[in-house]
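Q: can you look at this prediction? I've put the sequence above it.
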Amino acid sequence: MHEILDIWDENGCPTGNSAPKDYLHQKGLFHPTVHIWFYKRTPAILLQKRGPNKQTFPNLWDVSVAGHVAVGETVLEAALREIKEEIGLVVRSAALELLRVQKNINKFPNGITDCEFQHVYLCELPVDVTVLKLQSEELEAVRLFSFEEINQCQLGKHKDFKIVPADMQYYSFIIQCVKDKIML
């Protein structure tokens, strides 16, 4: 099944056109996505290990939940759908806090040029990690990481975990948002 996505322009405005995800990635066309970061007050942030068959960043640890916004779907609807699909959790829309929308471009050796407007959300994880039901086609595992572990992964200094490479400021921003939420 081919995901059909809305095409956005380089300013983050819908063009009124849509196309299959593979075509957007082949042509480097912008499209909306969602990133949902779950946290616990321990404090810790939930990361997912991407599946080995993913076209981009296979077997690396990444944002708690992420995905594309399907054609005709709102960003919030996509966030709620992706959460349910990837980790089997149903959350109320009011539990999601939109932190920002960021423009991101990644070019990969396999020819994919992924041009996204990422809608970044934060949500407190209301359950224990052990009750999450993982979508095996998308992810291999989930785990709570301390702030220090995430920093070590980002710097490439964690011996056991490799994280999706991103601007260090992105991870720092998420950590600071969680700290602000739990008053650290």
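A: Ah, there it is.

Q: when you work out contacts or count neighbours from here on, use the C-alpha atoms and nothing else.
A: Will do.

Q: which residues touch stretch 132-141?
A: Contacts to stretch 132-141, defined as C-alpha atoms under 8 Å, 6 or more residues apart in numbering, come from residues 48, 49, 50, 51, 52, 54, 59, 85, 86, 87, 88, 89.

Q: distance of the nearest residue to the third one once chain neighbours are set aside relative to residue 72?
A: Spelled out, that is residue 50. If the residues on either side of it in the chain are set aside, residue 50 comes closest to residue 139, at 4.5 Å by C-alpha to C-alpha, 6 or more residues apart in numbering. Plainly put, residue 139 is 25 Å away from residue 72 if you go by C-alpha to C-alpha, to the nearest Å.

Q: which one's more surrounded, these two?
A: Each of residue 139 and residue 72 has its neighbours counted (other C-alpha atoms under 10 Å); residue 139 has more, 23 against 11.

Q: distance-wise, check the nearest residue to residue 57 once chain neighbours are set aside relative to residue 56.
A: Among residues not flanking residue 57 along the chain, residue 164 sits closest, at 6.4 Å (C-alpha to C-alpha, 6+ apart). Per C-alpha to C-alpha, residue 164 is found 9 Å from residue 56.

Q: nearest to residue 19, of the contacts of stretch 132-141?
A: Residue 19 lies nearest to residue 54 out of the contacts of stretch 132-141, by C-alpha to C-alpha, at 20.2 Å.

Q: give me every residue that touches that closest one.
A: Residue 54 makes contact with residue 138 under the criterion C-alpha under 8 Å, 6+ apart.

Q: now it, what's its secondary structure?
A: Of the three states, residue 54 takes coil under DSSP: H, G, I helix; E, B strand; the rest coil.

Q: take a look at this one as well, against the first:
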Amino acid sequence: MYRPILMFVLMLPTFIIIDSVTVNGMQLLDNFGHVVFFCCFFMNYLRGCGIAVIARKIKDKMSNSMGDRHMSEELKIYDENQTEIGVADRDEVHKIGYWHQTFQCWFVDQNDDMDYIYLQKRSNDKKDFPNLLDITAAGHLLSTETVADGVREVEEELGIDVHFNELISLGVIEDPIETKSFLDREWAHVFLYRLKESDEFNLQQEEVSGIVKSTFQDFYDLCFDKKKEIRVNGFEMRELGERTIVNRNISLEDIVPHRKAYLQQVVKRIADYI
């Protein structure tokens, strides 16, 4: 936080020299000196702590606006038999525990005859489950949206343009998650997408801060408690936008706490298609 002050002190002599240059008794560079000084000072400020601070403030603003948007989202609500019973605000849906619809898409690919599955890392700015791994792309279906409209989540979160007809439906799976602060009861429309060589991740960092993958068999075994830890590799985004390599072990504690029944149904259905 003291770097801008230090830069000011270090550059002050330069400013004084430029400011005092005269030609024929006139300070011709007076105004120019002020401009040069403040431009240099501002650039050094940004190169120091400024960018990080500004980036954090921008992200906070965007997170707050995302939170405001979530507060205004209206979702269709259902009973336990999937019968529609009305519309409610997202916060009310999670507070009371109404059943509602979501879109979920799991990414897989194959390399050297080995199948892989992809997980996103939730942003540190997320209100719920920050920094945990989760479904590759997912989101709530608004009251005005169809299931097909949910494919927008893939491009919004991951920057990959996917058409609904490229997805493989895995059906509707119950996905309730309960914490001390909310009850999220989802009828999840689950889909599978095979990543193409031309696909490139361009993450929406307010939502997603990284992508990792594991072998599908390892992830399958993790979901069925055949393994306590598995190896993942991929990348994470840092505050200034650079990517860092990830290569580490994870357990179920590193993943959003979906019920095992949900995870096991998902991997069993994926296994039928790969």
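A: That came through fine. Bear in mind that the values here come from a model prediction, so they are computed numbers and not experimental data.

Q: superposed, what's their TM-score?
A: Remark: TM-score between the superposed chains equals 0.85 [TM-score structural alignment, normalised by the length of structure 1]; 178 aligned residues with a C-alpha RMSD of 2.1 Å.

Q: go ahead and flag the most central residue of structure 2.
A: Nearest to the geometric centre of structure 2 sits residue 208, at 1.2 Å (C-alpha atoms, centre = their mean).

Q: what does it align to in structure 1?
A: Matched by TM-score structural alignment, residue 208 of structure 2 corresponds to residue 139 in structure 1.

Q: do the same with residue 125 of structure 2
A: Taking TM-score structural alignment, residue 125 of structure 2 has residue 53 as its aligned residue in structure 1.

Q: its match and residue 78 of structure 1, how far apart?
A: Residue 53 of structure 1 sits 22 Å away from residue 78 of structure 1, going by C-alpha to C-alpha.

Q: which residue ranges of the stretch 1-150 of structure 2 form strands?
A: Here the stretch 1-150 of structure 2 has its strands, by DSSP state E, counting those that start in this stretch, at 74-78, 84-89, 99-111, 114-122, 133-134, 137-140.

Q: want to throw these into CSV with mean neighbour count?
A: What follows is the strands of the stretch 1-150 of structure 2, written out as CSV (neighbours: other C-alpha atoms under 10 Å):
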stretch, mean neighbour count
strand 74-78, 22
strand 84-89, 15
strand 99-111, 22
strand 114-122, 22
strand 133-134, 23
strand 137-140, 22
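
Q: among those strands, which is nearest residue 35 of structure 2?
A: Of all the strands of the stretch 1-150 of structure 2, strand 114-122 sits nearest to residue 35 of structure 2, with 42.8 Å by C-alpha to C-alpha.

Q: and the closest one with strand 99-111, angle?
A: Interaxial angle of strand 114-122 of structure 2 relative to strand 99-111 (axes from the mean of the first three to the mean of the last three C-alpha atoms, to 10 degrees): 130 degrees.

Q: who does strand 114-122 of structure 2 touch, helix- and strand-wise?
A: strand 99-111, strand 133-134, strand 208-215, helix 216-223 (3 or more C-alpha pairs under 8 Å, 6 or more residues apart in numbering; DSSP states H and E).

Q: contacting residues around that strand?
A: For strand 114-122 of structure 2, the surrounding residues in contact (C-alpha under 8 Å, 6+ apart) are 106-110, 129-137, 207-217, 219, 236, 274.

Q: can you rerun that using 7 Å?
A: Taking contacts as C-alpha atoms under 7 Å, 6 or more residues apart in numbering, the residues outside strand 114-122 of structure 2 that touch it are 106-110, 130-136, 207-216.

Q: over to stretch 7-23 of structure 1?
A: 2, 3, 4, 5, 6, 29, 30, 31, 71, 117.

Q: which of the residues you listed lies closest to residue 174 of structure 1?
A: Closest to residue 174 of structure 1, out of all of the contacts of stretch 7-23 of structure 1 and judged by C-alpha to C-alpha, is residue 117, at 16.7 Å.

Q: structure 2: which residue goes with the closest one?
A: Matched by TM-score structural alignment, residue 117 of structure 1 corresponds to residue 187 in structure 2.
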